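A.B. asks: build me a structure from this.
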Amino acid sequence: MKKRIGIIGGTFDPIHIAHLIMANEAYHALELDEVRFLPNAAPPHKEISGQTTADERCRMIEKSIAGIPYFKLDPSEVLREGKSYTYDTMKDFKHNEPDSDFFFMIGGDMIASLSTWYCIQELKKLVTFVGFERPGYQTTESEGVLMLKGPVVDLSSTLLRKRLVEKKNCSFLIPEAAYRYILEEGLYES
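C.D. replies: The predicted structure is shown next:
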């Protein structure tokens, strides 16, 4: 029987509850064996804030998913460095794990731009894209994305970085252990 693996990629700068909710909803709805959090080294479609290192972003993920046995940190893209093209990563995963099916999770904001992704037609042969609604974005299954219903949380890392810089409370929005780490290490203070 093939292993069913969910992948949630992103900068996770910082990770927040919407990431965890999306991963957990997909885990249950798709009967996945595990969900891997795949932080980008350098995403081709946006800039990382520059306020945190890849190691710090990985530490936030580790702290956020500790104790959840079906959630894993996969630092493949961070270790590879350079631009993080999903196609290259998934090609490696398929080569190394040919008996696995991969489900790549994206938010509603990414669905409209999916056609611009590097080697998208080849990538669609390697993964099933799983989309989640996001307020303010029109989403349909016509883009070849399997849409899942779940709690809709209008939250972004951009908003959280702004709040953290302004020293506003982010309790309940960032997983508690990651938030504590951010405060202890003074991340996002400038």
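
A.B. asks: going forward, measure contacts between C-alpha atoms and count neighbours the same way
C.D. replies: OK.

A.B. asks: show me what contacts Asn40?
C.D. replies: 9-11, 77-78, 84 (C-alpha atoms under 8 Å, 6 or more residues apart in numbering).

A.B. asks: so which of these comes closest to Tyr188?
C.D. replies: Thr11 (14.4 Å; C-alpha to C-alpha).

A.B. asks: isn't the closest one right up against Phe37?
C.D. replies: No - taking C-alpha atoms under 8 Å as the definition, Thr11 is not a contact partner of Phe37, at 10.0 Å.

A.B. asks: more neighbours, these two?
C.D. replies: Phe37 (25 against 20; other C-alpha atoms under 10 Å).

A.B. asks: and for the helix or strand harbouring the more buried one, what's in contact with it?
C.D. replies: Element membership of Phe37 [criterion: DSSP states H and E] is strand 34-39. Outside strand 34-39, the residues that touch it by C-alpha under 8 Å, 6+ apart are 4-12, 23, 27, 54, 57-58, 61, 70-78.

A.B. asks: following up with a second sequence; could you model it the same way so I can compare the two?
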Amino acid sequence: MQHTVTTLEVKAQNQPETELESRSVRVGLLGGTFNPPHLGHLVIGEQVARQLELEKVYFMPNAIPPHVDHKEAIAAVDRVKMVQAAIQGNSLFDFELAEVERGGISYAYDTLLTLVQKHPNYEYYFIIGADEVAYLPTWHRIDELMQLTHFVGVNRPGVSAPKSEFPIQFVTVPDLDISSTDLRQKIAHHESVRYLVPDLVAAYIFEKGLYQDDDRN
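C.D. replies: Next up, the predicted model:
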């Protein structure tokens, strides 16, 4: 059963929303399953924030990703708490619970529509990997989504900046060849993930016994 997360379970760590509501704010959104979050995610968030001069990057765990078998993801509450652990200590980072609180399939259009209505003074920059750019034409209500956010593409190992019919702003980040799939397999095989995930994330994984018998892809 999909475990949803409420705002009572996880509290925002950084400045109150009210401090950002009175003026125009450029913020990033980095969505994903975060199953688990790793240093590659943090590097992307940091580099995009610095290069585009964003005031915040919100890490946004999804409930059920539209293009991935949701059975691969552990409970949302664990993924959210790992994200919370991963971003501790960086004032540029925070998290957004819109998708896990809504539940169901996490379509970016639905999410951005809700967020823009909630924070009309926010200018959103939606961060995706270069490997996802080719699939944008298949995204739910993509033309309308383009009116709600700026898309930012970042290079992935072996994939740079592909051509797109959509306006994509590309940011070059260090190529860290780390994947959540590989991390789950390493943990399942009792291999070290030190320096691949933040220490607090690793501690949470082993405290909760996550991925210990994980034979999923």
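
A.B. asks: where does the counterpart of Pro69 of structure 1 in structure 2 land in three-state SS?
C.D. replies: With the correspondence set by TM-score structural alignment, Pro69 of structure 1 lines up against Ser91 in structure 2. Secondary structure, DSSP: H, G, I helix; E, B strand; the rest coil: Ser91 of structure 2 is coil.

A.B. asks: likewise for His19 of structure 1?
C.D. replies: Once three-state DSSP is applied, His19 of structure 1 turns out helix.

A.B. asks: and it, what's its match in structure 2?
C.D. replies: By TM-score structural alignment, His19 of structure 1 lines up with His41.

A.B. asks: that match and Arg23 of structure 2, how far apart?
C.D. replies: In this view, His41 of structure 2 and Arg23 of structure 2 are 28 Å apart by C-alpha to C-alpha, to the nearest Å.

A.B. asks: of those two, which one has the most company?
C.D. replies: Taking neighbours as other C-alpha under 10 Å, His41 of structure 2 and Arg23 compare with His41 leading, 22 against 10.

A.B. asks: ok, the residue lying farthest from the centre of structure 1 - contacts?
C.D. replies: Each residue of structure 1 has a distance to the centre, and by C-alpha atoms, centre = their mean the biggest one is for Met1: 26.1 Å. By C-alpha under 8 Å, 6+ apart, the contact list for Met1 of structure 1 reads Asp99.

A.B. asks: please report how far it lies from Ser115 of structure 1.
C.D. replies: Distance from Met1 of structure 1 to Ser115 of structure 1, by C-alpha to C-alpha: 31 Å.

A.B. asks: kindly report the same for Asn169 of structure 1.
C.D. replies: Remark: distance between Asn169 of structure 1 and Ser115 of structure 1 (C-alpha to C-alpha) = 37 Å.

A.B. asks: and for Gly144 of structure 1?
C.D. replies: 10 Å.

A.B. asks: same question for Val153 of structure 1.
C.D. replies: Applying C-alpha to C-alpha to Val153 of structure 1 and Ser115 of structure 1 gives a distance of 25 Å.

A.B. asks: of these two, who's got more company?
C.D. replies: Neighbour tally, Val153 of structure 1 and Ser115, criterion other C-alpha under 10 Å: the higher count belongs to Val153, 15 against 12.

A.B. asks: matching the more buried one against structure 2, which residue comes up?
C.D. replies: So, by TM-score structural alignment, Val153 of structure 1 is matched to Leu176.

A.B. asks: host element of its match?
C.D. replies: Going by DSSP H and E, Leu176 of structure 2 is not part of any helix or strand.

A.B. asks: now the helices for structure 2?
C.D. replies: For structure 2, applying DSSP state H gives helices covering 39-52, 76-86, 98-102, 108-118, 130-133, 142-145, 180-188, 199-208.

A.B. asks: just give the closest residue to Leu123 of structure 1, not the sequence neighbours.
C.D. replies: Tyr87 (5.3 Å; C-alpha to C-alpha, 6 or more residues apart in numbering).

A.B. asks: can you count the residues close to the one you found?
C.D. replies: 19.

A.B. asks: same check, this time on the one 3 residues further on
C.D. replies: Burial of Met90 of structure 1 is recorded as 17 neighbouring residues (other C-alpha under 10 Å).

A.B. asks: that one matches what in structure 2?
C.D. replies: Met90 of structure 1 maps onto Leu112 in structure 2, by TM-score structural alignment.

A.B. asks: without its sequence neighbours, what residue ends up closest to that match?
C.D. replies: The nearest residue in space to Leu112 of structure 2 (C-alpha to C-alpha, 6+ apart) is Leu148, at 6.5 Å.

A.B. asks: now do the contacts for the one you found.
C.D. replies: Contacts of Leu148 of structure 2 (C-alpha under 8 Å, 6+ apart): 112-113, 116, 124.

A.B. asks: distance of it from His119 of structure 2?
C.D. replies: With C-alpha to C-alpha as the criterion, Leu148 of structure 2 and His119 of structure 2 are 12 Å apart.
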